[in-house]
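*Asks:* coordinates only, sequence not included:
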């Protein structure tokens, strides 16, 4: 009987595992099914550039149906598993719930924002973990510039031009850098505003930003950001945000209409509801070959799993580089298991790190060398353009970048897409009145 492989999640782990299986499986050797709520995978390293408008949102995603033609795709969410019957419960986007039989199950459900118990955060904060959030944040920043340029109220203007990001990891640093760069660039279209009126604040609880890269690289990024006027508060936490007033643990308080929460992630809630072993951070406990402890036939990788690094003894960092390599090794391990061979442990040493800080601005280290400025920016873009699956997407991303290089950022705010029926409903209301 043909082996049934079910992959829950269509992010890095799901996509790259399925791609590996498509390349390595013999005809009829296994049936692969991928379940994911959206029919695309978001290439997360490109989200900061989606937020700054230097990349078209559609080009930062990979259409799953188009690239996984050798697999069955179901738009839906994993809701539970019966490990004894080897059946997974799935809630599809539409229609009745499904029960899918499996012989091998891969869990790559990724992570979601990890919110702290800060009063007002859930009602006020903006996340930065999805394509929709990145596009929304760009529109939001441009809308704040419109508000500030149109008002004569000094306090309202100051509040609109204050942008606070909580979390100094990769996402927080790249997001604040790209958006501040965009905001300054578009000010030529706002003669009523001055760059000195804008206030950009990065709040980080640790004693340094970018804790997953070398201190030297983190220090260079911090020097660049502070040199551009970004206020970095180290060893500081957000204590509350109520009625627009932010209070920080260093005693400062001020009003702001923009609060971006990028202070870490956690596994999806369903991961802890599957009846599988998890660690103190809610990640699935797996061995070096990415097999879930005590459950033969179930595998996990990426942000929802604590994949051990045999060289350091610690859990592999939650980076795109590691997730992709874990997925490829997981795919090889599945093929090996099907053919009666032993799976291999995951081993990977980072090839380097790059941090984008805006247009023509970045810092990085690779091949034992350090880079900054336009060279680091170019190397980073070249790397990610070649890593995104399919030449179709690579060409689209490169096209966006090449077309945008000679020009400034676009000031168009598509905030109306958040209420696409607004104009129609307004017209309908007028018709009823008439």
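*Replies:* Looks like it arrived, so ask away. Here the structure is a predicted model, which is why all the values come from computation and not from measurement.
*Asks:* every contact and neighbour count from this point should use C-alpha atoms.
*Replies:* Will do.
*Asks:* buried stuff in stretch 10-30?
*Replies:* Buried positions in stretch 10-30, judged by neighbour count with 16 or more other Cα atoms under 10 Å: 10-22, 25, 30.
*Asks:* list the contacts of it.
*Replies:* 2-5, 7-8, 32, 34-36, 38-42, 64, 67-68, 70-71, 106-110, 301-302, 320, 323-324, 326-328, 330-332, 335 (Cα atoms under 8 Å, 6 or more residues apart in numbering).
*Asks:* list buried residues within those residues.
*Replies:* Neighbour-count burial (16+ other Cα under 10 Å) applied to the contacts of stretch 10-30 gives 4-5, 7-8, 32, 34-36, 38-42, 64, 68, 70-71, 106-110, 301-302, 320, 323-324, 326-328, 330-332, 335.
*Asks:* in helices, which of the contacts of stretch 10-30 appear?
*Replies:* Among those, DSSP state H puts 64, 67, 320, 323-324, 326-328, 330-332, 335 in helices.
*Asks:* closest one to residue 142 out of the buried residues of stretch 10-30, please.
*Replies:* Of all the buried residues of stretch 10-30, residue 142 sits closest to residue 11, with 29.5 Å by Cα to Cα.
*Asks:* for comparison:
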């Protein structure tokens, strides 16, 4: 029975395994999926997680709950030697071991791409994981708690100044969602006025959201400005040391929260440790049918999809001739790849991936959105409804759909939860503070210095009694004899 190894459990990897379970016959192949996390994150929901509109656990899909026939390993693949069809699997506990496979599917996704700007590595946070989204939410809430107790001044301004770097879809969505979140918090913090909160988005290019028309992008900028959020176009971040933001325009201010969304890159932990072909931008080279290789060469037994790959965009709508790294492509590629793998196993030919972008939809805070499909665009509340409707349906499994939609409905009546759980990052702090500890052993008395040690005295002899006359003669005294 051929062994199929799926490297990565994100969109493409999860959907590949999910559909292979559906389409493979019993005993036709053995599927193993390896990912360092035990869940798939639905990344379009991360801005709403950061704004408290979606429960963090509802934005992820547990691998083991929904992949019932797949061998799920929570570990890392640290090397793929396709020449020998061996992969090195490194678990979180224990020694690395070698996994022999017949077919490898590389879907390890992407990570945040940063530049060597001073302070970014130490001060900024990305938006690629649910853990990052939760940390952003807790930081906003904690900063409101702190600022409410401070008088007006530099420290209060720093706590209430929020910065997002990058004006793509992810950046604009989290920026707008955080502005909406902060505005909703003002009713709970009467000590803080709307004018006390400051939001800045830094974009190096001359426009935001390249997936939508310029008219729609300008509407978004205008809407954000009306809500008290400033967008800096044609502006670069030059420094973020100790939270002090310095821009290429000469402007500077301090911030306690810097969110980095300025691009992604193929997962370096995989592409740098494989003998599979990598193109000039560091992505796995993939054919239109999702087999690894070029037009002239096919690497047998190797497949790839998602953000880690350079998949040719046959629709003509991609950037540089390749599909853009987004969830819309990754999900569809995963489904097609599962179909193609089954087809090849049965001696049939694979189909090519050709998907024309249906459009782009963004949530910009509760009740506000933007939608673009071709030349057709809608903004405001109808676009927000379209955003939630599309992503609510796109969330994998009915179990997850119900949880997400139920949360949205409850928020209408109960509002967003505004409890910060920032202390969860140091969960043992309180326990350690009050925990009883054994008393240290009593210290032994210090030894005296060598120079002060006296030589031991010789034992004293018992005195010898002498006759009275002798004793008197030795002492020179006169003795009177006793009567």
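*Replies:* That came through fine. Just so you know, these numbers come straight off a predicted model, no measurement behind them.
*Asks:* neighbours of the residue nearest to residue 374 of the second structure when sequence neighbours are not counted, just the number please.
*Replies:* In space, residue 374 of the second structure comes closest to residue 359 once its chain neighbours are excluded; the distance is 6.7 Å by Cα to Cα, 6 or more residues apart in numbering. Neighbour count of residue 359 of the second structure, defined by other Cα atoms under 10 Å: 15.
*Asks:* superpose on the first structure and give me the mean offset of stretch 174-183 of the second structure.
*Replies:* Compared with the first structure after fitting, stretch 174-183 of the second structure has a mean deviation of 0.8 Å; criterion: mean Cα distance after the TM-score superposition for the first structure.
*Asks:* what's in contact with that stretch?
*Replies:* 46-48, 50-52, 140, 164, 194, 197, 199, 201, 224, 227-229, 363-366.
*Asks:* please check the residues you listed and keep the buried ones.
*Replies:* By 16+ other Cα under 10 Å, the contacts of stretch 174-183 of the second structure give 46-48, 50-52, 140, 164, 197, 199, 201, 224, 229, 363-366 as buried.
*Asks:* mind listing which of these are in strands?
*Replies:* Judged by DSSP state E, those include 164, 199, 201, 229, 363 as members of strands.
*Asks:* residue 252 of the first structure and residue 159 of the first structure, how far apart?
*Replies:* Distance from residue 252 of the first structure to residue 159 of the first structure, counting by Cα to Cα, to the nearest Å: 15 Å.
*Asks:* among the buried residues of stretch 10-30 of the first structure, which lie within helices?
*Replies:* Among those, the residues falling in helices (DSSP H) are 12-22.
*Asks:* helices along the second structure, start to end?
*Replies:* Applying DSSP H to the second structure gives helices spanning 11-23, 46-50, 63-66, 120-123, 130-147, 154-159, 169-185, 214-226, 268-271, 327-345, 381-394, 398-414, 429-434, 468-475.
*Asks:* the fourth one: which residues count as buried?
*Replies:* This points to helix 120-123 of the second structure. Buried positions in helix 120-123 of the second structure, judged by neighbour count with 16+ other Cα under 10 Å: 120, 123.
*Asks:* residue range for that helix in the first structure?
*Replies:* Structural correspondence for helix 120-123 of the second structure: residues 121-124 of the first structure, per TM-score structural alignment.
*Asks:* that stretch: average distance to aligned residues in the second structure?
*Replies:* Averaged out, stretch 121-124 of the first structure is 0.7 Å away (mean Cα distance after the TM-score superposition for the first structure).
*Asks:* who's in contact with the residue nearest the centre of the second structure?
*Replies:* Nearest to the geometric centre of the second structure sits residue 129, at 3.3 Å (Cα atoms, centre = their mean). Residue 129 of the second structure sits next to 41, 43, 46 when contact means Cα under 8 Å, 6+ apart.
*Asks:* nothing else from me, thank you.
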